[in-house]
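**Student:** Sequence isn't available, so here's the structure alone:
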């Protein structure tokens, strides 16, 4: 019996135009009737995800910042941040790389020293809560990670190979999207966050469905008997899941849920 459904956002529940899959909101009350919890798991910040769901935000739980921050019905359930030494090491490593722009991510906002980055992420497409600052050093309150966007054209995976050896042992690096990477604390990821909620809600992996498309979703797959990689995921990610769903542009998450639950 399925009791928990967890979905990534970008490239999974959202299409390439950053729109929620058609029919999704019609599913939420039907899931609630059956006692099934729906959780969003994203590398993005909570305010951005809250905007995506608007008046439906109370109908879902949110795993934000790649598992470092969990919120349900406006209540903070879990948070784990990075300390100043870890943040400085990440910022130093990113500064040594050409054509890479860092973003300091906290619970309820993100910090950048780039006007272009500020305008990009604050725009309606992403609707991030942003702060423009002179320097990212010295900002430590509620910070979860250092994200980065690479503009060199070499790709996120090539950037990963260069940056990962420069980070301290207690900090991890993961590809979170096209040209996007996220640092984070070792052991803090979406899979660990799903495990936290399963324990809290007394739900087993056999009662769990997860959907994802990127490397930062892979740890979730081991927490669910029904693990789905999207058709648009890279082969390395698809191989980690038990099943492959259709494309994010075809509303595959909604289709699979309807099939599984006969809705």
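**Tutor:** Ah, there it is. The shown structure was predicted, so the numbers you read here are calculated from the model rather than taken from an experiment.
**Student:** contacts, neighbours, all on C-alpha from now
**Tutor:** Will do.
**Student:** and the residue minimising distance to the centre of the chain, how far is that from residue 240?
**Tutor:** Residue closest to the mean C-alpha point of the chain, counted by Cα atoms, centre = their mean, is residue 42 at 1.9 Å. Counting by Cα to Cα, to the nearest Å, the gap from residue 42 to residue 240 is 18 Å.
**Student:** which parts of stretch 201-213 are buried?
**Tutor:** 204, 205, 207, 208, 209, 210, 211, 212, 213 (16 or more other Cα atoms under 10 Å).
**Student:** quick one, helices of the stretch 101-250 of the chain?
**Tutor:** Shown for the stretch 101-250 of the chain, the helices assigned by DSSP state H, counting those that start in this stretch span residues 115-122, 156-163, 190-201, 218-221, 235-238.
**Student:** Next, format these as JSON lines and append distance to residue 73.
**Tutor:** Output for the helices of the stretch 101-250 of the chain, formatted as JSON lines (distance: least, Cα to Cα, whole Å):
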{"stretch": "helix 115-122", "distance to residue 73": "24"}
{"stretch": "helix 156-163", "distance to residue 73": "34"}
{"stretch": "helix 190-201", "distance to residue 73": "14"}
{"stretch": "helix 218-221", "distance to residue 73": "22"}
{"stretch": "helix 235-238", "distance to residue 73": "31"}
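**Student:** Pick the most buried one from the ones you listed.
**Tutor:** Highest mean neighbour count of the helices of the stretch 101-250 of the chain: helix 218-221, a mean of 23 (counted as mean count of other Cα atoms under 10 Å).
**Student:** For the spatially closest residue to residue 141 that is not a sequence neighbour, give its distance to residue 219.
**Tutor:** Leaving aside its chain neighbours, residue 141 sits nearest to residue 106 (7.4 Å; criterion: Cα to Cα, 6 or more residues apart in numbering). Look at residue 106 and residue 219: by Cα to Cα, they are 22 Å apart.
**Student:** In addition, the following structure is provided for comparison:
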């Protein structure tokens, strides 16, 4: 493994880069600045939307590659390079299925804000952690607008079972759908995933996936980890993810991503 060949590094956020308290590792800003000085592009590949990632990195988002909503929106160094919208009728159909056939709660991931059901406002603090711009509608099947993802929040923690029993059979063939956590399922347009997001950034940078590194923990990271040469799972990864990554690092609570970033920085500085 030759870390000095790495030109682009991307990481998932929740349960990967962020601690369980949703906090960035200590002195993370120093690592961002060091990578930038060395000419290594850093990126975030997340199920979170663009506006939330911009809020989390207020001083750096113009320098970062941001693969948002699992690839539904992609921004490279402050420029929007891709936006893949879902047809309104498709969004409305997904809402109906989620509402009528699962114990999950639908959340429409609009480009400018997320929209939840008024009846689910009790989960506002949960939603707002990920979707900083949020509004409510009495009946989501009447919604219209620009959206790139439909998310399901499962307060009973049965995301895997609901995915296997309802979402994959109903939507898996026509759309990109993935479990993104114990209480979350994401549905995007076909071929929208973090792996194709990495390839889109690679085209912007004129590099190959052999020059890329990625970190993840759950199934919405699988395509990204499969795509790149230097693929890492943090040690708190979801069961079943073992097959998708070559390397392991410490858990998110042990700042596993930063452990490897320091190795990359040292390798480049030693050149």
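**Tutor:** Received it, and whenever you're ready, just let me know what you need. Keep in mind that this is a model prediction, so the values were computed, not measured.
**Student:** hmm, back to that, nearest to residue 92 of the first structure, of the buried residues of stretch 201-213 of the first structure?
**Tutor:** residue 213 (29.4 Å; Cα to Cα).
**Student:** got the contact list for the closest one?
**Tutor:** Listed by Cα atoms under 8 Å, 6 or more residues apart in numbering, the contact set of residue 213 of the first structure reads 8, 11, 12, 229, 230, 231, 232, 233, 234, 237, 238.
**Student:** so which of those would you say is closest to residue 143 of the first structure?
**Tutor:** Distances from residue 143 of the first structure to the contacts of residue 213 of the first structure, taken by Cα to Cα, are shortest for residue 8, at 21.3 Å.
**Student:** which residues of the second structure fall in strands?
**Tutor:** Taking DSSP state E, the strands of the second structure run over residues 8-11, 41-45, 65-68, 73-76, 79-83, 105-110, 114-117, 134-137, 147-153, 176-181, 184-188, 212-216, 230-234, 247-249.
**Student:** Adding distance to residue 57 of the second structure, write those strands out as a markdown table.
**Tutor:** Below are the strands of the second structure laid out as a markdown table (distance: least, Cα to Cα, whole Å):
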| stretch | distance to residue 57 of the second structure |
| --- | --- |
| strand 8-11 | 14 |
| strand 41-45 | 10 |
| strand 65-68 | 11 |
| strand 73-76 | 13 |
| strand 79-83 | 15 |
| strand 105-110 | 20 |
| strand 114-117 | 19 |
| strand 134-137 | 19 |
| strand 147-153 | 22 |
| strand 176-181 | 22 |
| strand 184-188 | 23 |
| strand 212-216 | 18 |
| strand 230-234 | 22 |
| strand 247-249 | 24 |
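**Student:** and residue 261 of the second structure, which of these is closest to it?
**Tutor:** Of all the strands of the second structure, strand 8-11 comes closest under Cα to Cα, at 8.7 Å.
**Student:** so how much does the closest one differ from the first structure once superposed?
**Tutor:** On superposition with the first structure, the mean distance recorded for strand 8-11 of the second structure (mean Cα distance after the TM-score superposition for the first structure) is 0.4 Å.
**Student:** So which elements touch that strand?
**Tutor:** Applying 3 or more Cα pairs under 8 Å, 6 or more residues apart in numbering; DSSP states H and E, we find strand 8-11 of the second structure packed against strand 41-45, strand 212-216.
**Student:** nearest to residue 144 of the second structure, of the ones you listed?
**Tutor:** Of all those, strand 41-45 sits nearest to residue 144 of the second structure, with 26.6 Å by Cα to Cα.
**Student:** do you know how far the closest residue to residue 127 of the first structure other than its chain neighbours is from residue 135 of the first structure?
**Tutor:** In this structure, residue 127 of the first structure finds its nearest non-sequential neighbour in residue 48, 5.5 Å apart by Cα to Cα, 6+ apart. Remark: distance between residue 48 of the first structure and residue 135 of the first structure (Cα to Cα) = 23 Å.
**Student:** More neighbours: these two, which one.
**Tutor:** Neighbour count, other Cα atoms under 10 Å: between residue 48 of the first structure and residue 135, residue 48 has more, with 21 against 11.
**Student:** Now do the contacts for the counterpart of that one in the second structure.
**Tutor:** Aligned by TM-score structural alignment, residue 48 of the first structure pairs with residue 52 of the second structure. When contacts are counted by Cα under 8 Å, 6+ apart, residue 52 of the second structure touches 130, 131, 132, 133.
**Student:** Could you count how many residues lie near the residue nearest to the last one when sequence neighbours are not counted?
**Tutor:** Spatial nearest neighbour of residue 133 of the second structure, excluding adjacent residues (Cα to Cα, 6+ apart): residue 113 at 4.8 Å. In terms of burial, residue 113 of the second structure registers 19 neighbours under the definition other Cα under 10 Å.
**Student:** Okay then, goodbye and thanks.
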